[in-house]
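Student: Sequence and predicted structure, then a few things I'm wondering about:
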Amino acid sequence: MDGKRLKLISGLVSEATGLRIRPDDYPNLLKAASERARLSNISVEDYIDLIRSPLFDRKEKEALKALLSVPESFFFRDKGQFDLIRARILPEIVEKRRAERRLSLWSAGCSSGEEPYSLAILVREALPDYKSWDITILGTDIREDLLEKARKGLYGEWSFRTVEPEAKAAWFRRSGAYWEIDPSIREMVEFRKADLIGGDCPEGMDFILCRNVFIYYSKKAIAGMAGRLVSALAPGGYLFTGHGEFYGVKVEGLKTMTFPESVAYMKALPEEAFSVRPASGAPERAPARAAKLAQKGLNRSGAPPVAGGPGGTASRAEAAGPLILAASVYADAGELKKASECLLKALDADKFSLEPYFLLAQIAEESGDVEDAKRWLKKALYVNPSFVPAYLELASIYDNEGLIERAERMRESALSILSSMPPDAPIEHYEQTNAGELSGFLKKTAEGGRKK
């Protein structure tokens, strides 16, 4: 089947399911469509017609999506996130719920169950008296075969690649060639088939873990699923995703919380009660704080430094800094117009400041102005030709526009820069990702493209 035909099929599947089908996914797409056609006793061409028709129902969509996703899970995946959950997030939730002694956690897209069982182990460690609590730990996935495996609680060595021997000995026991989860942990978790695109969602969740699910979907589909997750959270509840999975997607009702280990999202409380971190005195309203920061920057930029004069560069940066921070506060509050105004004033103060260009690109993309987003990203690269996030954002935009060769050139440029960096060097704007990891991902993507 030629590339044009596969592109047509990918468009139909993407429109029907919300999945994001890249060119390097075409071989798997053809394989999945062929398998579903075989099971339905029809030809691939007839299956394509089925996708176009009203007969392409929810059950068939779930079956096709299951074949197009590549599940991989293991216990305590992403050490930084689980360290944060263990040390800070879970104790905070437990303290908040101590009076009613109720706790609700959800692993959305749980695959074969390692993730919700990891959460159950953390709950047991945090609550020695867990039997006196009303605890709900829910694991959901669209694949019934994976859920059945999860219910059995039997795992091979590969699922334990980040588990300390002491934890493995405490919560698992040998069962032939496998390790079996402790029955008391297995009993804490309920597994259920569910699709984040549609169907019922639980309510009042204190914590949701939804990692490496959004990577398969378009930004439009991600926004819809994220909205359902926000609705499922209790006020003040936390959502964790895979790193960068909300990048370029506007999600209402969440506050971004940045910790050394990871980024988390909190469902906003009423503003007068919301506080990101403990502080002395009453929390200041975001727009008021932003206005003060903006005025601070404007005061400093009132008398521009003489070019080449002593401290000129520092003075420009000092003027731009509060304006950029004000823009971030406004953006978090959803006031994008005021955020843009602050960023433009920051560029008036310091036209060589990189951050305003990148933030203006993000705001433009969130507002649906792709051309403006590209313009700001290109200006960011003019200021700093080694700024990797700008190359990758441009690549994503070009992908969505069907400009595959341009997208590949952007990734090649990013890969060239990453290859010259120390492998453990952090990448700005990509939390918990270093140069080596990102370089490996881009190489794998490039290799997949060459195999087409």
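Tutor: All right, it came through fine.
Student: C-alpha only now, for contacts and for neighbours.
Tutor: Noted.
Student: ranges for the helices of the stretch 101-250 of the chain?
Tutor: Taking DSSP state H, counting those that start in this stretch as the criterion, the stretch 101-250 of the chain carries its helices at 114-126, 144-152, 165-171, 183-186, 219-232.
Student: Adding mean neighbour count as columns, could you present the ones you listed in TSV?
Tutor: TSV is the format used below for these (neighbours: other C-alpha atoms under 10 Å):
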stretch	mean neighbour count
helix 114-126	21
helix 144-152	17
helix 165-171	12
helix 183-186	16
helix 219-232	20
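Student: Please convert those helices to TSV, extending it with distance to residue 17.
Tutor: As requested, those are exported to TSV (distance: least, C-alpha to C-alpha, whole Å):
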stretch	distance to residue 17
helix 114-126	25
helix 144-152	18
helix 165-171	38
helix 183-186	32
helix 219-232	8
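Student: Figure out which of these is closest to residue 359.
Tutor: Minimum separation from residue 359 across the helices of the stretch 101-250 of the chain (C-alpha to C-alpha) falls at helix 219-232, 18.2 Å.
Student: just to revisit the earlier point, of the helices of the stretch 101-250 of the chain, give the one that comes closest to residue 75.
Tutor: When the helices of the stretch 101-250 of the chain are compared (using C-alpha to C-alpha), the closest one is helix 114-126, at 5.0 Å.
Student: How far off centre is stretch 427-442?
Tutor: For stretch 427-442, the separation from the chain centroid amounts to 14 Å (computed by C-alpha atoms, centre = their mean, to the nearest Å).
Student: What is the subsequent helix or strand relative to the helix or strand harbouring residue 294?
Tutor: When elements are assigned from DSSP states H and E, residue 294 belongs to helix 286-301. Moving toward the C-terminus from helix 286-301, the next helix or strand (DSSP H and E) is helix 312-332.
Student: this is the comparison structure:
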Amino acid sequence: MLFFSAAMAFSQLILPEHWLYPFIELVNERTGIRIREQDYSEFARKIGQRMTKLRMPRPEDYYAHLTGLGEQSHQEWQELTVILTNIESYFFRDHGQFQLLEQVLLPRLIAAKRRERQLRIWSAGCSTGEEPYSLAILLRQLLAHEPGWQYEVLGTDINPMVLERARQGYYPQWSLRSLSPVIQQRYFQPCGEGFQLDQQIRAMVQFESFNLAKPMARQMAIADIDLIVCRNVFIYFSLDAITTALGTFAQALGPHGYLVTGHAELYGQDLSAFQSHLFPESVIYQRRDHHPVHSPIPLPMPVIPEPRTRPAPRVVLPVATASPMPPPTVADLLTEAEFCLQQKNYQRSRQKIEAVLAQDGRNFAAHLLKAQLEANAGQYEAAIATCQTALKLEPLSIAIYYLMAQIAEEQGDNEGAKQLFKKIIYLEPTAILAYYELSQLYEQEGNPSRGQKMRQTALALLQQLPPQSRVDGRLDLTVQDLIEQIDPANLLSE
């Protein structure tokens, strides 16, 4: 049996089946990348692609090349890692999490660190730099009127090639798609066919190569970090690699430091070194006080010069003095309620939600979980009433509108569902799933031309994304999966 792809060039070499598992194990051992069973064919094709490029027709020759100790082997790992991982990103990706960073986490860190006036942030798995630069822009905005601060953003990735692109700070329009015109004008200058990032923002970020699947003791020492952001990285990792990375983060974080990950990436992991806090936008992890921490030598922290001119007014929402951390008991109750809901233990989930609401009747996360619980139990009227209560607390919550649209569809109210999906698109113009759902609704009501327009919009957005990236951080649905659902004849190729 041979593994191949329909999109593969005729001249490309094909990896025999009996060589598949040795390469899978080698990649996992070196990089921590987990190759899922549904990705075997694509993985085999990519190995064949590299064999063709290097003119190595025998798999054993390419395997020996990868296990070599010389510079050529090191260079090949860089090339292979590029095609095995998704390097697609954009500025301020995941509006909800960045809103949480801007309005809650960073203000709390600033308040806690105001005496020493130092902040250190680590963007782990930073790819081409959009995430750490977004964090640097947030810091500049939040501290625009507070002189004397020292702050550093560290961006790391296993792939030195993407780090070099990140250092250049040059991006296409697509990477800026979620920026407001004011932010884009302030920090980016048109340059050729793309945009050049402001030099002062670039100076705030230091880029280094780091393999999260390997213990920190074998690499550069990182310590006293106030905030680690590691999103959409663990979806590629094996369980052992995730465990290693979490150990590194526990060592690197300073007292009470925060860890932000992608949605639902750490379910089932040993999080004993962290305290979980559930916010409407995301679950956040905080280093426990009692966890032992090694003290490696920290990286040098550059002093960022203040602008000579008076800073422009902030365009982010004003933030009041940081409030104290929510009582751990409430956060624990919410985390357990969400877990029980996923396990369909509705009775226990309801008990935990009611306990939270008894303490804080305006807790948005509890109302959202309650609405999901009621909808899953078929109590649609109660779920809608709870959604309305939640919307009074967070009127721009896309998660609530998605839930209400699903309920409307279950009740046969297609017109109501359409209006809700349109609301989602208004709030998030690149909401691919909303376009797709609308296309299905228009088809059902006998309006194929309108449905086709929605499908074409969804496809246009999908085709600008890497095939193996996920459509939504909460779903195990890749871009290629959804494209094949929308249009089976429209297969993506490399």
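Tutor: Arrived safely, thanks for sending. Quantities reported herein were computed from a predicted structural model and do not represent experimental measurements.
Student: Which among the helices of the stretch 101-250 of structure 1 is found nearest to residue 13 of structure 1?
Tutor: Evaluated with C-alpha to C-alpha, these place helix 219-232 nearest to residue 13 of structure 1, the distance being 12.6 Å.
Student: Now do the closest one: which range of structure 2 does it align onto?
Tutor: Mapping helix 219-232 of structure 1 onto structure 2 (TM-score structural alignment) gives residues 239-252.
Student: Quick one: average offset of the strand or helix carrying residue 62 of structure 2 versus structure 1, please.
Tutor: Assigning secondary structure by DSSP H and E places residue 62 of structure 2 in helix 59-66. On superposition with structure 1, the average gap between helix 59-66 of structure 2 and its aligned counterparts reaches 4.9 Å (mean C-alpha distance after the TM-score superposition for structure 1).
Student: For that helix, name the packing helices and strands.
Tutor: Applying 3 or more C-alpha pairs under 8 Å, 6 or more residues apart in numbering; DSSP states H and E, we find helix 59-66 of structure 2 packed against helix 71-84.
Student: what about the helix it packs on, distance to the chain center?
Tutor: How far helix 71-84 of structure 2 lies from its chain's middle: 24 Å, per C-alpha atoms, centre = their mean.
Student: Which secondary structure elements does it sit against?
Tutor: Using 3+ C-alpha pairs under 8 Å, 6+ apart: helix 71-84 of structure 2 touches helix 40-53, helix 59-66.
Student: so the longest one versus helix 59-66, what angle?
Tutor: This points to helix 40-53 of structure 2. Put simply, helix 40-53 of structure 2 runs at 80 degrees to helix 59-66, going by axes from the mean of the first three to the mean of the last three C-alpha atoms, to 10 degrees.
Student: Who are the packing partners of helix 40-53 of structure 2?
Tutor: Contacts defined by 3+ C-alpha pairs under 8 Å, 6+ apart place helix 40-53 of structure 2 against helix 71-84.
Student: The helix or strand just after the helix it packs on maps to which residues in structure 1?
Tutor: Next in sequence after helix 71-84 of structure 2, counting helices and strands by DSSP H and E, comes helix 95-100. Helix 95-100 of structure 2 corresponds to residues 79-84 in structure 1, going by TM-score structural alignment.
Student: what lines up against residue 182 of structure 1 once you look at structure 2?
Tutor: Aligned counterpart of residue 182 of structure 1 in structure 2: residue 198 (TM-score structural alignment).
Student: check contacts around the closest residue to its match other than its chain neighbours.
Tutor: Spatial nearest neighbour of residue 198 of structure 2, excluding adjacent residues (C-alpha to C-alpha, 6 or more residues apart in numbering): residue 187 at 5.0 Å. Residue 187 of structure 2 makes contact with 197-198, 201 under the criterion C-alpha atoms under 8 Å, 6 or more residues apart in numbering.
Student: measure residue 187 of structure 2 to residue 427 of structure 2 for me?
Tutor: 24 Å (C-alpha to C-alpha, to the nearest Å).
Student: same deal with residue 122 of structure 2?
Tutor: 29 Å.
Student: Neighbour count: those two, which is higher?
Tutor: Higher neighbour count among residue 122 of structure 2 and residue 427: residue 122, with 28 against 13, using other C-alpha atoms under 10 Å.
Student: residue in structure 1 matching that one?
Tutor: Checking TM-score structural alignment: residue 122 of structure 2 goes with residue 106.
Student: Quick check: that match vs residue 198 of structure 1, distance?
Tutor: 17 Å.
Student: Can you tell me what residue 276 of structure 2 aligns to in structure 1?
Tutor: So, by TM-score structural alignment, residue 276 of structure 2 is matched to residue 256.
Student: Its match: neighbouring residues, count only.
Tutor: By other C-alpha under 10 Å, the burial measure for residue 256 of structure 1, its neighbour count, is 15.
Student: tell me the contacts of it?
Tutor: Taking C-alpha under 8 Å, 6+ apart as the contact definition, residue 256 of structure 1 lies against 263-266, 332.
Student: Can you name the element that comes right after the strand or helix carrying it?
Tutor: Element membership for residue 256 of structure 1, per DSSP H and E: strand 254-258. Where DSSP H and E defines the elements, the next helix or strand beyond strand 254-258 of structure 1 is strand 263-267.
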